[in-house]
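Visitor: okay, predicted coordinates and the sequence, questions at the end:
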Amino acid sequence: MKILLKVKHFTSHITPRLCSRFLSNAQRLYNPQNFSDYEDLKRNYKLDFPEHFNFASDILDKWTAAEKDGSKKPNPALWWINGEGKEVKWSFDELGFHSRKVANVLSDACDLKPGDRVMVILPRIPEWWLLSVACIRTGLIIIPGTTQFTAKDILHRLQKSEAKCIITSQELSPAIDSISNQAPLLKTKMTVTGTREGWLSYQDLYTAAGDNHTCVRTKSMDPMIIYFTSGTTGFPKMVEHSHCSYGLGHTITGKYWLDLSPCDVFWNVSDPGWAKSGWCSVFSPWIQGSCVFAHYMPRFDPIVVLETLSNYPITAFCGSTTTYRMLVLCDPSR
């Protein structure tokens, strides 16, 4: 009841457009578009896993084909803004084009082979999505990390994962240089922004790369992604996920829990370093052909979130309970 009272107070102070979207999304909780009987779904839902599966070729490239034959309505695959006027909008076809170029960078310039492990530590920038898809295309095992990591955090993960490559921004590269000699298996360092001695330049390599790339044929149970636990009860531990566990397993997340369709524009505010971002900023929405919306937003700001929800056609929004509490408690009347 307290929550309902706060929501009522909250909606009375926001713009009519945002209020309408807020109530419309609340209505979808009671009238979901993808199922009508939860008990029937629980009894009968079954997901088949083929012997071979790759999220890039079997999901993303099929949405590209649907765009080309007109069976998918024109809606971006990725819609990114930085809050300062810069914007990136890629269709699934464009996402495929760019990710194939990045796949060639990883295979050729970085000399990585299927099964090699790559640590990627980036903020919310489009390159994070491209590198994630490119690793899948090349059969590499991606290890996401948050930009909040210290040098000690990164060293622990490099040593335990035996990653051969690390990709990050120029801001974190000095910290990595300070510990990289303690990770003997680390052979390649690449910076996405700027240049640094001893580091490959992503921008230079991307510009020179071709877009002709054949996706690696991976088995459903081949490893695809590794996350580290938060380390609450000890040192962070590796948790490995296969191509099908995330690439197909999150079908139920995208279709039934998030209730998404190809017409939706979905915004998840999680940091790219956490598993939640994998669930809700890559696999679940793209399985459904939805648009992934992203705001660079280095730090969470409820006013920025409310302004963004008011100014962009976002149909579904996902955040932690703390996120919603901050939204409800702030005064958006200005």
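Guide: Yep, it's here.

Visitor: going by C-alpha atoms from here, please, whenever you check contacts or count neighbours.
Guide: Noted.

Visitor: off-centre distance for the longest helix seen in the chain?
Guide: Among all segments of the chain classified by DSSP state H, the helix with the greatest residue count is helix 16-30. Using Cα atoms, centre = their mean, to the nearest Å, we find the averaged C-alpha position of helix 16-30 to lie 25 Å away from the chain's own average C-alpha position.

Visitor: same question for stretch 150-169.
Guide: On the basis of Cα atoms, centre = their mean, stretch 150-169 is displaced by 20 Å from the centre of the chain it belongs to.

Visitor: only the buried residues of that stretch, if you could.
Guide: In terms of neighbour count (16 or more other Cα atoms under 10 Å), stretch 150-169 has its buried residues at 151, 154-158, 161-169.

Visitor: got the contact list for that stretch?
Guide: With contacts defined as Cα atoms under 8 Å, 6 or more residues apart in numbering, stretch 150-169 is touched by 110, 116-122, 175-176, 178-180, 182-183, 185-194, 228, 238.

Visitor: count of neighbours near residue 40?
Guide: As a burial measure, the neighbour count of residue 40 was computed by other Cα atoms under 10 Å and equals 10.

Visitor: what residues does the helix or strand where it lies touch?
Guide: If you go by DSSP states H and E, residue 40 is part of helix 38-44. Residues from elsewhere that reach helix 38-44, judged by Cα under 8 Å, 6+ apart: residue 35.

Visitor: helix or strand next in line after it, which one?
Guide: Elements were assigned by DSSP H and E; along the chain past helix 38-44, the next helix or strand is helix 55.

Visitor: what's the helix or strand just after that following helix packed up against?
Guide: Remark: after helix 55, the chain's next helix or strand is helix 61-69, criterion DSSP H and E. Judged by 3 or more Cα pairs under 8 Å, 6 or more residues apart in numbering; DSSP states H and E, helix 61-69 is in contact with helix 92-104.

Visitor: this is the other structure I want to compare:
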Amino acid sequence: MELSTEAAAPARARETPAADATPVPPAPAAAPNTGALDRLQHAARANPAAFWAERAAAIDWLRPWDAALDASRAPFNRWFPGGQLNTCFNALDRHVLAGHGARTALIHDSAYDGRATRVSYAELLARTARFAGVLRDLGVGRGDRVVIYMPMVVEAVVAMLACARLGAVHSVVFGGFAAPELATRIDDCTPKAVVTASCGIEPGRVVEYKPLLDAALARARHAVPAVVVLQRPQCAAAMTPGRDHDWQALDARATPADCVPVEATDPLYILYTSGTTGQPKGIVRDNGGHAVALLWSVKAVYDIDPGDVFWAASDIGWQVGHSYITYGPLLAGATALLYEGKPVGTPDAGAFWRVLREHRVKVLLTAPTAIRAIRREDPDGALLRGLDLPDFRALFLAGERSDADTLRWAETHLRVPVVDHWWQTETGWPIAADPLGIERLPVKHGSPTRAVPGWDIHALDADGREVAPGETGLLAVRLPLPPGAATTIWNADERFERAYFRDLPGWYKTGDAGCIDADGYIFVMSRVDDVINVAGHRLSTGAIEEVLAAHPDVAECAVIGMADALKGQVPVGFVVLKKGVARAHAAVAAEVVAAVRDRIGPVAAFRQALVVERLPKTRSGKILRATMAGIADGKEVAVPATIEDAGVLEEIRVATRALVAG
């Protein structure tokens, strides 16, 4: 789940990873050519405009588009220019008008108070139209920006859809985000209003949002005219007269707002990428291309039909939450699940399975980190024994590389297809997946399967030449990017072009290194940043992590490159043990070191593995490897704004200092 996949910005590639540095995964029997996926992929590559024009017919347009694709200013391609639509209308109004108002649109499940709320399409439409009226009365109109700083509550989705209804541009910043970083986002997108809540709930504590927001507003250069506050029962927020407004009071007297027609090329939202420091990087998504791609992907990739329950276990502040909590399922007339809780600790490692059973979830999309956390607490799957999940059909993993051991654990205990798929904040929807709604393909552990139609993926060397099948290169997408991909960075067109397109003209540089085998299966080995140079040999830290993760006592792991006077860099592994493992840490470390030597060879120079209690992660579940590497090298490292628990960094600092001293 960068999901996320909430992926960090692709880094500038200085060299191409050596072909012999990463072992090519074993090749099971070739995928059978049943034809459906191949036909769609060929059609999308041969004539992208015609392919997506056909899929655009599933969207309700207020005015037809002039052309499916305008590629005259590549890489700033424009999908469906001239067309007009409203994304909120397509997500809500059209389903109600078609007679489906009684269908459940949204389920909110809170692990903290044990309550679940079901909201029908008709009710969600009424609440959204009313809150759009609130924003309109505060002066928000088409093209204005609104920052949404909310916990995982129904009102957060209402606020997003209300912005879309007015043609306003929302920028969701996950609740609890630190004040300085929130201030930079406010200054970057200059919102006319901020929508927030008095607090969010975390295991064992209440996080007050309003003091954080007040500090951000005091720090920001941009003066926000209006703040709307949802007062939650867990705490009451202090209000600033003249600026702050009570959600319930405004909502009670609001007149519902109608949908505002917008151009297909108008921005729908700005989403700042995780891990951003310094100048924010706001990914911009348009209205038309986004609606077309998201609607198509919900069926093609996830096999979700109208009325099915789709649970993206993410936060609305991340890309997964935007695409597959708020927009994708609702565009498709399905039911989206909004969960306020954690995979473990609310109350135990069976929390996810309770939600699957009680709400008859068909597909769960989450990060591998969530499954690893569950597996660590319940390694034998005891909490799944005898559990009947008749509606559950598939588990999708995204956001980080899914190690084969975690995949096998999930397959064994869930007894459904477990699909590792690959996408990024910048792409907005999956680039590679086993597309269950098109054709189910044989599994190759370690691969997110093949390119989804619309994404023309290749492995290239540093000069843009395609490498041989199985050889490691830079994973890149041939232009034009399909609908739904980022159109630019907010207020930074030149930065957008420089970051993603300039190094490889004609291609989108994903920033990931990997290979593509003879069957077209993609293996994403690591970020380009995570390819380390050991005595002149370029090694993928992801390949070493695969070996560590396969150890029966290891719940999760991370490998970084640490500076070394002799070799330039040496790999160091950090492993977290499964719950209940009481073996000596030194014995486990020796075994994983031996396994790397056996599987990859002495060239890896892997001699150090440290057992730690936790790994530092973002709230979306990404392990902060670059931060860990900086700490290991003794650098002054700023605490990332997106970190889940900054206290974990001290453990890494102590462990690496002891390593250097020894």
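Guide: All right, it came through fine. Everything numeric here is computed off the predicted structure, so don't read it as measured data.

Visitor: where does the TM-score land?
Guide: Scored by TM-score structural alignment, normalised by the length of the first structure, the superposition of the two chains gives a TM-score of 0.81; 294 aligned residues with a Cα RMSD of 2.2 Å.

Visitor: of the contacts of stretch 150-169 of the first structure, keep whichever come out buried.
Guide: By neighbour count, with 16+ other Cα under 10 Å, the contacts of stretch 150-169 of the first structure hold 110, 116-122, 175-176, 180, 183, 186, 188-192, 228 as buried.

Visitor: show me those residues that map onto strands.
Guide: The subset of those located in strands under the criterion DSSP state E comprises 117-121, 188-191, 228.

Visitor: mind checking what residue 571 of the second structure lines up with in the first structure?
Guide: When the first structure is aligned by TM-score structural alignment, no residue sits opposite residue 571 of the second structure.

Visitor: any idea how far residue 571 of the second structure is from residue 293 of the second structure?
Guide: Computed as Cα to Cα, to the nearest Å, the residue 571 of the second structure to residue 293 of the second structure distance reads 40 Å.

Visitor: just the strands in the first structure please.
Guide: With DSSP E as the criterion, the first structure has strands spanning 78-81, 87-90, 117-121, 141-145, 165-168, 188-191, 200-201, 223-228, 238-242, 265-268, 291-295, 316-318.

Visitor: tell me the counterpart residues of the second one in the second structure, please.
Guide: What it means is strand 87-90 of the first structure. Counting by TM-score structural alignment, strand 87-90 of the first structure corresponds to 116-119 in the second structure.

Visitor: mean deviation, the matching stretch versus the first structure?
Guide: For stretch 116-119 of the second structure, the mean deviation from the first structure after alignment is 1.9 Å (mean Cα distance after the TM-score superposition for the first structure).

Visitor: buried set for that stretch?
Guide: 118-119.

Visitor: contacts for that stretch next, please.
Guide: The contact list for stretch 116-119 of the second structure, computed with Cα under 8 Å, 6+ apart, reads 104-110.

Visitor: ok, now stretch 207-218 of the first structure?
Guide: In this structure, residues lying in contact with stretch 207-218 of the first structure by Cα under 8 Å, 6+ apart are 52-54, 56-57, 97-98, 100-105, 114, 137-139, 243.

Visitor: ChimeraX command for the buried members of those?
Guide: Here is the ChimeraX selection string for the buried members of the contacts of stretch 207-218 of the first structure, based on 16+ other Cα under 10 Å:
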select :53,54,56,57,97,98,100,101,102,103,104,105,114,137,138,139,243
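
Visitor: contacts for the longest helix of the first structure next, please.
Guide: With Cα under 8 Å, 6+ apart as the contact definition, helix 16-30 of the first structure has outside contacts at 11-12, 306, 309-310, 315-316.

Visitor: what comes up buried for that helix?
Guide: Neighbour-count burial for helix 16-30 of the first structure, with 16+ other Cα under 10 Å as criterion, is recorded at 18-19, 21-22, 25.

Visitor: ranges for the helices of the stretch 151-300 of the second structure?
Guide: Taking DSSP state H, counting those that start in this stretch, the helices of the stretch 151-300 of the second structure run over residues 154-166, 179-189, 210-219, 247-252, 288-300.

Visitor: redo these as TSV? Include distance to residue 37 of the second structure.
Guide: Conversion of the helices of the stretch 151-300 of the second structure to TSV gives the following (distance: least, Cα to Cα, whole Å):
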stretch	distance to residue 37 of the second structure
helix 154-166	33
helix 179-189	40
helix 210-219	47
helix 247-252	47
helix 288-300	10
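
Visitor: which of those helices sits closest to residue 629 of the second structure?
Guide: Ranking these by their distance to residue 629 of the second structure (criterion: Cα to Cα) puts helix 179-189 first, at 22.5 Å.

Visitor: quick check: residue 245 of the second structure touching residue 237?
Guide: No. Shown here, residue 245 of the second structure and residue 237 do not form a contact pair, counting by Cα atoms under 8 Å, at 11.0 Å.
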